[in-house]
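Trainee: next come a sequence and a model predicted from it.
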Amino acid sequence: MTPAAGTASARTKQTAPAKGAGPLLRAWREQRRISQLELALRADSSARHISFVETGRSRPSEEFLLRIADHLEIPVRERNALFLAAGYAPHYPETPLDELSTLREGLEQLLQGYEPYPALIVDATYNVVAANRGIAMLMDGLGEEVLTAPLNAMRLTLHPRGLAPRIRNLAEWRGHLLHQMERQIALHRSDALRELYEEVAAYPVENPGESAVDNSPVAYVALPLQLDHDGRTLSFISSISTFNTPMDVTVAELAVETLLPADPATVKYLQSLLP
């Protein structure tokens, strides 16, 4: 799950690359477990040319870099690093969200329209960019140490002074979140994300909870988040949305998380909060 309002800019630190685009391309290709021949076939190139680029014998064109980056599914921020290593200007701008007024207004309307159900927006390192009143309601009473800026969804959820003690199926939900972060680290190679993972994975787990699925009469369609709140247990299913074909680093790293009520009791309680 994830938490409430505030603003924070994500600047994922990257390990300094070796000189030239070749070593970076080779690292991404090997990480994706694709051979030079397979990549050449996908990208309408030749294994010989890809080999020459990776070893520094040929300088790749900008068009070639874009095509290869698409086939290797290289994140937008890392594509800029690839262009810089090849001696080109960054291909994608990185515009502060406050300057993307139309997008920001649309996202805020989306969050408000989802009320009373919880929803929020996070950046590449799970810092909370915006959240609605449904999220604020769930955060009521959390410790000050997790509410200091920048608010971070993973800290808010897994910290012992955050939501963790209220999560009835903490072992399952914690495992789900850590696995999600592991997948993102493999995709993005972000030092900042790895540091966050190591921090939250080291939090003590005082009460791991029981299996929500095994102890509920509800037939869940996905792993639910079961959360104690105000003397009742609320159940949610999480959905995460990102932008298709982003052309800006900031936009590429935004994710909208919505918490859909997973049972009739949760629906009834949340709707009772409407004015």
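Mentor: Cool, the structure landed. Numbering: from 1, shown residues only.

Trainee: make it CA atoms for all contacts and neighbour counts henceforth
Mentor: Fine.

Trainee: surely Leu234 is in a strand?
Mentor: Yes. Per DSSP: H, G, I helix; E, B strand; the rest coil, Leu234 lies within a strand segment.

Trainee: quick check, it in contact with Asp228.
Mentor: Yes. Counting by CA atoms under 8 Å, Asp228 is a contact partner of Leu234 at 6.2 Å.

Trainee: helices along the stretch 151-275 of the chain, start to end?
Mentor: Using DSSP state H, counting those that start in this stretch, the helices of the stretch 151-275 of the chain run over 153-158, 170-188, 191-201, 249-252, 264-272.

Trainee: between Leu234 and Asp228, which one's more packed in?
Mentor: The residue with more neighbours, out of Leu234 and Asp228, is Leu234; 24 against 16, by other CA atoms under 10 Å.

Trainee: quick revisit: just put the helices of the stretch 151-275 of the chain in JSON lines and tack on mean neighbour count.
Mentor: Formatted as JSON lines, these follow (neighbours: other CA atoms under 10 Å):
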{"stretch": "helix 153-158", "mean neighbour count": "25"}
{"stretch": "helix 170-188", "mean neighbour count": "17"}
{"stretch": "helix 191-201", "mean neighbour count": "16"}
{"stretch": "helix 249-252", "mean neighbour count": "21"}
{"stretch": "helix 264-272", "mean neighbour count": "14"}
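
Trainee: turn these into CSV, columns for distance to Glu99.
Mentor: What follows is those, written out as CSV (distance: least, CA to CA, whole Å):
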stretch, distance to Glu99
helix 153-158, 23
helix 170-188, 25
helix 191-201, 24
helix 249-252, 11
helix 264-272, 33
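
Trainee: structure two is appended below for comparative analysis:
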Amino acid sequence: MGQVAVREESFGELLRSWRQRRRVSQLDLGIEAEVSARHISFLETGRARPSREMVLKLTEELGVPLRHRNRLLMAAGFAPVYPEREVRAPEMRVVREALDKILAGHEPYPAVVVDAAWNLVAANAAAAMFMEGVPVELLREPINVLRLSLHPDAMGGRLLNLAEVRAHLLYQLRRQAEASGDGRLAELHDELAAYTYPGVDLNVAHAPGPADILVSLRIAAGDRVLSMFTTIATFGTPVDVTVSELAIEAFWPSDEETAAALRHSG
């Protein structure tokens, strides 16, 4: 049997998709881009062809990720603008050095660097605690941090407040998939949502109390309970696809007992 050709979406179709994903009307987008709503309509239907500058302006106004901005440029007949380099490329030395300093400086607390699909790019020594006792199949490249967090044979089996952490992570992942248009994230969401945990009621989650500030991960560690929250940091003003998709997730102790335990283990 012959192969079935897959039709590439036109620039107009891609523009409409991103505009609708951002819940922006043609009028509002036209005002921000300083063109008429009629012109936006013509671009979406293919009755008008955008200039390179117009593609860049529209994608900037819509907050389109750099990877997809390149796709819209190519659909409009232009070469990609934003390069995509490997993290280990010589040109990325300053980025690697910044990541290494941040990871090392966060010890003895765990910190990891992930890409757009939540695959592990780098980690400090303290992050090894998340991989202790994890089956080898979950540690094969690429190692996915969210999969490690919720898999019943990994952290999912050690989280004492699994229901609330799971609900929070799945909600954030779903929102990220919708905002980014990344099908990998939608597939990852469905995979994680299908995990089962015998004996665990996923509908019972801790209701935030007056003293609560953040959702903490309460992790069973032998006869101790480690309580941590996380922060996410990204690079400012990136113009490289790879750099724009990197995120640093740092874990912080929620109480002095956890801080002492992590300092002692470090």
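Mentor: That came in fine, so what should we check first? Just so it is clear, the model here is predicted, and its values are computed rather than measured.

Trainee: TM-score of the superposition?
Mentor: Overlay of the two chains. TM-score (TM-score structural alignment, normalised by the length of structure 2): 0.91; 257 aligned residues with a CA RMSD of 1.8 Å.

Trainee: which strand or helix spans the aligned residue in structure 1 for Lys101 of structure 2?
Mentor: Using TM-score structural alignment, the equivalent of Lys101 of structure 2 in structure 1 is Gln109. In this structure, Gln109 of structure 1 is located in helix 101-114 according to DSSP states H and E.

Trainee: hmm, who's touching that helix?
Mentor: 97-98, 119-120, 130-133 (CA atoms under 8 Å, 6 or more residues apart in numbering).

Trainee: give me the buried subset of those residues.
Mentor: Listed as buried from those are 97, 119-120, 130-133; burial here means 16 or more other CA atoms under 10 Å.

Trainee: in helices, which of those residues fall?
Mentor: Arg133 (DSSP state H).

Trainee: is it possible to export the buried ones among the contacts of helix 101-114 of structure 1 to CSV including distance to His188 of structure 1?
Mentor: Converted to CSV, those look like this (distance: CA to CA, whole Å):
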residue, distance to His188 of structure 1
Leu97, 21
Ala119, 24
Leu120, 22
Ala130, 23
Ala131, 25
Asn132, 28
Arg133, 31
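
Trainee: hmm, back to that, superposed on structure 2, where does the helix holding Gln109 of structure 1 end up, distance-wise?
Mentor: Superposing on structure 2 and averaging over aligned pairs (mean CA distance after the TM-score superposition for structure 1), helix 101-114 of structure 1 comes out at 1.1 Å.

Trainee: any idea how far that helix is from the middle of the chain?
Mentor: On the basis of CA atoms, centre = their mean, to the nearest Å, helix 101-114 of structure 1 sits 19 Å off its chain's mean C-alpha point.

Trainee: quick one: buried residues of it?
Mentor: 107, 111-112, 114.

Trainee: do you know how far the match of Lys101 of structure 2 is from Gln226 of structure 1?
Mentor: Separation of Gln109 of structure 1 from Gln226 of structure 1 (CA to CA, to the nearest Å): 27 Å.

Trainee: what do we get in structure 2 for Leu41 of structure 1?
Mentor: Under TM-score structural alignment, Leu41 of structure 1 pairs with Ile31 in structure 2.

Trainee: Arg77 of structure 1 too?
Mentor: Looks like Arg77 of structure 1 aligns to Arg67 there (TM-score structural alignment).

Trainee: hmm, Val122 of structure 1 is touching Ala252, no?
Mentor: No. With contact defined as CA under 8 Å, Val122 of structure 1 does not count as touching Ala252 (11.3 Å).

Trainee: number of residues surrounding the corresponding residue of structure 1 for Asp223 of structure 2?
Mentor: Alignment note: Asp223 of structure 2 maps to Gly231 in structure 1; criterion TM-score structural alignment. Each residue near Gly231 of structure 1 was counted by other CA under 10 Å, and the total is 6.

Trainee: next, the contact list for Thr95 of structure 1, please.
Mentor: Here Thr95 of structure 1 is in contact with 248-250 (CA under 8 Å, 6+ apart).

Trainee: closest one to Leu273 of structure 1 out of those residues, please.
Mentor: Thr250 (33.7 Å; CA to CA).

Trainee: after alignment, which residue of structure 2 pairs with that closest one?
Mentor: Using TM-score structural alignment, Thr250 of structure 1 sits opposite Thr242 in structure 2.

Trainee: tell me if I'm right that its match and Glu86 touch.
Mentor: Yes. The criterion here is CA under 8 Å, and Thr242 of structure 2 meets it with Glu86 at 7.1 Å.

Trainee: spatially, what comes nearest to the residue in structure 2 that Glu172 of structure 1 lines up against if we skip its sequence neighbours?
Mentor: Under the alignment by TM-score structural alignment, Glu172 of structure 1 pairs with Glu164 in structure 2. Computed as CA to CA, 6 or more residues apart in numbering, the closest residue to Glu164 of structure 2 that is not its neighbour in sequence is Ala205, at 4.9 Å.

Trainee: number of nearby residues for Ile34 of structure 1?
Mentor: Neighbours around Ile34 of structure 1, by other CA under 10 Å: 14.

Trainee: apologies, that question was intended for Ile135 of structure 1.
Mentor: For Ile135 of structure 1, using other CA under 10 Å, the count is 23.
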